[in-house]
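K.L.:
have a look; sequence and predicted model below, questions after that.
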Amino acid sequence: MTQSPASPRLSASTEQAGLPSLPPPKERRRLREAKPLTQAQLAALVGVTRETVRSWESGRTEPRGSRRAAYAKLLESLARPAAPAPDAPPPDEQQPEPAPPATPEAAFDALCAHTAPALLRQAYALTGHRALASESVERAFQLAWQRWPEVAVDRDPAGWVRAAAHEYALSPWHRFRPGLRHPDTPPADASDRAVLDVLLGLPPAQRRTLMLYDGVGLDLPETAAETEASTPAAASRLLSARGTLAERLADLGLADRPEALTERLTALGRAERLAVPRPARVRTASERRARLWTRAAIAFTALIVTATALTLRTAPTHYEPPVPSGKAISGVPPRMGPGPLTPEDETLKQKLRSAPHPGPERLTPDPY
């Protein structure tokens, strides 16, 4: 049986058992995000919980029975190309499918256009500042373009850019910037304001863990890996953040409906005016920044070389031992310590002692 290019090879055990075939976990997630669909939306279509879909996409569990058949049928429909419109020309007259990006610029532009809007909303939820959110995403894409040979072959380029944007947005050095010391204008929606206030009250590590797990849809090991923490530490941060949100946002029903938190985090910042970076402008700024840092490094290296050459030019070329004590220097006799008095000095001493003192008499202590 010939398989479609979007479907990977089936496992032998699945074929022998007569069960519907499923692509690998990474492919399942890719097919879902290509539509795009959230884990909650796909769970509603299959009739399971969001946590179950998360486990299927991480490979921790596999669907069984009727759910496996429904999940396999849904993935097959997601992998199938869209049907042509009723007034579309015949297949032989249709335009060929667009080829994958042939240049690094085209591939980078496609990545930027596909992931930038979601990253802007995530950065806004992490910082509460519109300008900082736009700056974080733009700087992350500039860094990605500088390291494009590394990012292009990464197994998850969008995750690479997301990690860079989150780290820049949560950098502690932003607290010293005068323009970011004051809070930004809050969202117009009351529920968005409440959610954003609680999020900004969380520690940065809990805020990022909650965003990755409930907002992006990563599983716990992937969340721990992206936040550079152990899995138990990530689980503890997630539970603490969820508990705080459920306690302070009891009217939103986050404790009863876990998917409500995902919906809130996904919708947060959707109504805000967040400037989406232009790929061409990002590439130009990245190249300009790279040239600036290269010139600064060259200038600093030249300064070090010049200082080293000047030191070698002016430094003494031979060893000069220190002058021993008691030796004349340039004909000047050395200063000697006190020694025996000469006859002249003895005469002067006796004369000074015998002559009366012209000043006031010395006070002597009275023994009585």
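P.N.:
Received the coordinates, thanks. Numbering: from 1, shown residues only.
K.L.:
contacts, neighbours, all on C-alpha from now
P.N.:
OK.
K.L.:
scan this structure for its longest helix.
P.N.:
Ranked by number of residues, the top helix in the chain under DSSP state H is helix 279-314.
K.L.:
give me the buried positions along that helix.
P.N.:
Taking 16 or more other Cα atoms under 10 Å as the neighbour-count basis, helix 279-314 is seen to contain the buried residues 279, 282-283, 285-287.
K.L.:
and it, what does it pack against?
P.N.:
helix 104-127, helix 130-146 (3 or more Cα pairs under 8 Å, 6 or more residues apart in numbering; DSSP states H and E).
K.L.:
just the ones you listed: most buried one?
P.N.:
By mean neighbour count, with neighbours taken as mean count of other Cα atoms under 10 Å, helix 130-146 ranks first of the helices and strands packed on helix 279-314 at a mean of 23.
K.L.:
quick one: it to helix 104-127, angle?
P.N.:
Helix 130-146 and helix 104-127 meet at an angle of 150 degrees, taking axes from the mean of the first three to the mean of the last three Cα atoms, to 10 degrees as the criterion.
K.L.:
off-centre distance for helix 130-146?
P.N.:
10 Å (Cα atoms, centre = their mean, to the nearest Å).
K.L.:
following element in sequence after it, please.
P.N.:
helix 148-152 (DSSP states H and E).
K.L.:
and what about residue 22, helix, strand or coil?
P.N.:
For residue 22, the assignment made with DSSP: H, G, I helix; E, B strand; the rest coil gives coil.
K.L.:
based on its surroundings, how many neighbours for it?
P.N.:
Burial of residue 22 is recorded as 23 neighbouring residues (other Cα atoms under 10 Å).
K.L.:
now residue 269
P.N.:
23.
K.L.:
I'd say it and residue 124 touch.
P.N.:
Yes. Using Cα atoms under 8 Å, residue 269 makes contact with residue 124 at a distance of 6.5 Å.
K.L.:
Provide the secondary structure category for residue 316.
P.N.:
Judged by three-state DSSP, the three-state class of residue 316 is coil.
K.L.:
now do the same contact list for it.
P.N.:
Taking Cα atoms under 8 Å, 6 or more residues apart in numbering as the contact definition, residue 316 lies against nothing.
K.L.:
distance of it relative to residue 310?
P.N.:
For residue 316, the distance to residue 310 (Cα to Cα, to the nearest Å) stands at 12 Å.
K.L.:
this is the comparison structure:
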Amino acid sequence: MTQSPATPLPPPEERRRLREAGSLTQAQVAARVGVSKATVRAWESGRTTPDGQKAEAYAKLLASLADEPVEQVRQDGTPAVAAGTAAVRTADPMADTERVPLPDTGPDPHPSPRPEPASEPLTPDQAFDALYAFCAPGLVRQAYVLTGRRELAREAVERAFQLAWQRWPEVAVDRDPAGWVRAAAYEYALSPWHRFRPRYRHPEPPPAELRDRTLLNVILKLPPPHRRTLLLYDGVGLGLPETAAETEATTPATASRLLYARQAVASRLPDLADPEKLQRRLGELASTERLRAARPLAVRTGGERRAQFWTRAAIAFTVTLIGATALTLRTAPTQYEPPVAPGETVRGVPPRAAPGPLSYEQLELREKLRQAAESGPERLVPEPG
């Protein structure tokens, strides 16, 4: 039974606000609580809820951040930096919130006017480009580990982002846009229909280093669900509940797949029996490969052209179907005409005799009929004229 922490936990949005107000990164919070950075990200997004001792430590850390004095609050509602420190945010809006503390040099005798924070929101193109720049390079390497094919890895990532651009109103409000795109890329990369494509029937050149080639061969021999679970948990660093949710499986089934995959790798590579070494090797597996993703503008325009092509194809098919229906209605008969039944041969009827001399049987029959006609008073016998 899950026990609630003695210190109440704030809502997910408040958790992130308190962390940013305390000038802490997700990695620093994870180190203090004793969890991974992906777990902290899941707690702040609301996808999972901490429990047990981790929840108590996390709640106490947030409570200490809430008790710290804050200098002021900006007009847009975001907290300002605490007194005595300043922070610089990374330029990537999709990356983790990294802050670098700067020393306090005291009041400036000639203070410069403080720039106003940018209030204009990002356009859909800018938000998509930021998401692509943040996720695409890592996703290409992950797809390469899943499939062992460089071209298929790039194609899977491009198709996933094209799908995300088509459904951008849905992806933009998702709690984890990177996870949405990652799930779409994994589904496309692991599709069984690629084996029937001519360009993917022959294997690609393996990695140059022997240890990378051996590890990749072991991973590719795993079933696709086990391969995906191993990459998400040990490669990406997701927690077990997040991995189960992304692979659409229960938590016990995900744990069984993870144990099976680790045992399979350890049986072939005993030096990777330690999960930490396996995680490090998975991160280094595709780092030496030249895997470059396309530019975000090319992905967006390619997705738009693809959508236009299928839209025009659907319109052309609909017009063709309507024309064929109209032609059929125009040339079809207005009333029902029953078909003429084919002729059938009637058996048992004697053939008609042709003109000519009578046979012996016919002569006997005629003579018998003549004699029978003369023996009765009721019959009339013709007289010769």
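P.N.:
In hand now; what should we look at? Please read these numbers as outputs of a predicted model, since none were measured by experiment.
K.L.:
picking that back up, the longest helix of structure 1 maps to which residues in structure 2?
P.N.:
Aligned by TM-score structural alignment, helix 279-314 of structure 1 corresponds to residues 296-331 of structure 2.
K.L.:
that stretch vs structure 1, mean deviation?
P.N.:
With the two structures superposed, stretch 296-331 of structure 2 lies on average 0.8 Å from its match in structure 1, counting by mean Cα distance after the TM-score superposition for structure 1.
K.L.:
does residue 89 of structure 1 belong to a helix, a strand or coil?
P.N.:
What three-state DSSP gives for residue 89 of structure 1 is coil.
K.L.:
how about the buried residues of helix 279-314 of structure 1 in TSV, adding distance to residue 21 of structure 1?
P.N.:
Output for those, formatted as TSV (distance: Cα to Cα, whole Å):
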residue	distance to residue 21 of structure 1
279	39
282	42
283	42
285	47
286	44
287	46
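K.L.:
all the helices of the stretch 151-300 of structure 1, residue numbers only.
P.N.:
157-169, 190-201, 204-210, 220-226, 231-248, 258-267, 279-314 (DSSP state H, counting those that start in this stretch).
K.L.:
can I get the ones you listed in TSV including distance to residue 94 of structure 1?
P.N.:
Supplementary listing: the helices of the stretch 151-300 of structure 1 in TSV, determined by distance: least, Cα to Cα, whole Å:
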stretch	distance to residue 94 of structure 1
helix 157-169	32
helix 190-201	45
helix 204-210	45
helix 220-226	42
helix 231-248	50
helix 258-267	37
helix 279-314	30
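K.L.:
nearest to residue 90 of structure 1, out of the ones you listed?
P.N.:
Among the helices of the stretch 151-300 of structure 1, the nearest to residue 90 of structure 1 by Cα to Cα is helix 279-314 (35.3 Å).
K.L.:
immediately after that closest one, which helix or strand?
P.N.:
Sequence order places helix 343-354 as the next helix or strand after helix 279-314 of structure 1, per DSSP H and E.
K.L.:
buried ones in stretch 211-223 of structure 2?
P.N.:
Of all the residues in stretch 211-223 of structure 2, those buried under the rule 16+ other Cα under 10 Å are 212, 215-216, 218-219, 222.
K.L.:
can you tell me what part of structure 1 it aligns to?
P.N.:
Taking TM-score structural alignment as the measure, structure 1 aligns residues 191-203 with stretch 211-223 of structure 2.
K.L.:
off-centre distance for that stretch?
P.N.:
Computed by Cα atoms, centre = their mean, the separation of stretch 191-203 of structure 1 from the middle of its chain amounts to 21 Å.
K.L.:
okay, residue 195 of structure 1 and residue 265 of structure 1: tell me how far apart.
P.N.:
Noted for residue 195 of structure 1: a distance of 8 Å to residue 265 of structure 1, by Cα to Cα.
K.L.:
residue 51 of structure 1 too?
P.N.:
Applying Cα to Cα, the value for residue 51 of structure 1 to residue 265 of structure 1 is 16 Å.
K.L.:
the two: who's more crowded?
P.N.:
Neighbour totals were compared for residue 51 of structure 1 and residue 265, and residue 265 leads with 22 against 16 (other Cα under 10 Å).
K.L.:
what's near enough to touch the more buried one?
P.N.:
Contact criterion Cα under 8 Å, 6+ apart gives 125, 211, 214-215 as the residues in contact with residue 265 of structure 1.
K.L.:
what is the most widely separated pair among the residues you listed?
P.N.:
The span of the contacts of residue 265 of structure 1, defined through Cα to Cα, is set by 125 and 214 at 12.5 Å.
K.L.:
tally of neighbours for the aligned residue in structure 2 for residue 229 of structure 1?
P.N.:
Residue mapping for residue 229 of structure 1 onto structure 2 gives residue 249, with TM-score structural alignment as the criterion. By other Cα under 10 Å, 15 other residues sit near residue 249 of structure 2.
K.L.:
now do residue 249 of structure 2 against residue 14 of structure 2, distance only.
P.N.:
Note on residue 249 of structure 2: its distance to residue 14 of structure 2, by Cα to Cα, is 30 Å.
K.L.:
same question for residue 353 of structure 2.
P.N.:
With distances taken as Cα to Cα, residue 353 of structure 2 is found 112 Å from residue 14 of structure 2.
K.L.:
so between the two, which is more surrounded?
P.N.:
Shown here are residue 353 of structure 2 and residue 14; by other Cα under 10 Å, residue 14 has more neighbours (14 against 7).
K.L.:
distance from the chain centre to the helix or strand where that one lies, please.
P.N.:
Residue 14 of structure 2 is part of helix 12-21 when elements are defined by DSSP H and E. Taking the mean of its C-alpha atoms, helix 12-21 of structure 2 sits 31 Å from the chain's own mean (Cα atoms, centre = their mean).
K.L.:
and if you look at stretch 48-66 of structure 1?
P.N.:
Here stretch 48-66 of structure 1 shows a centroid-to-chain-centroid distance of 30 Å under the convention Cα atoms, centre = their mean.
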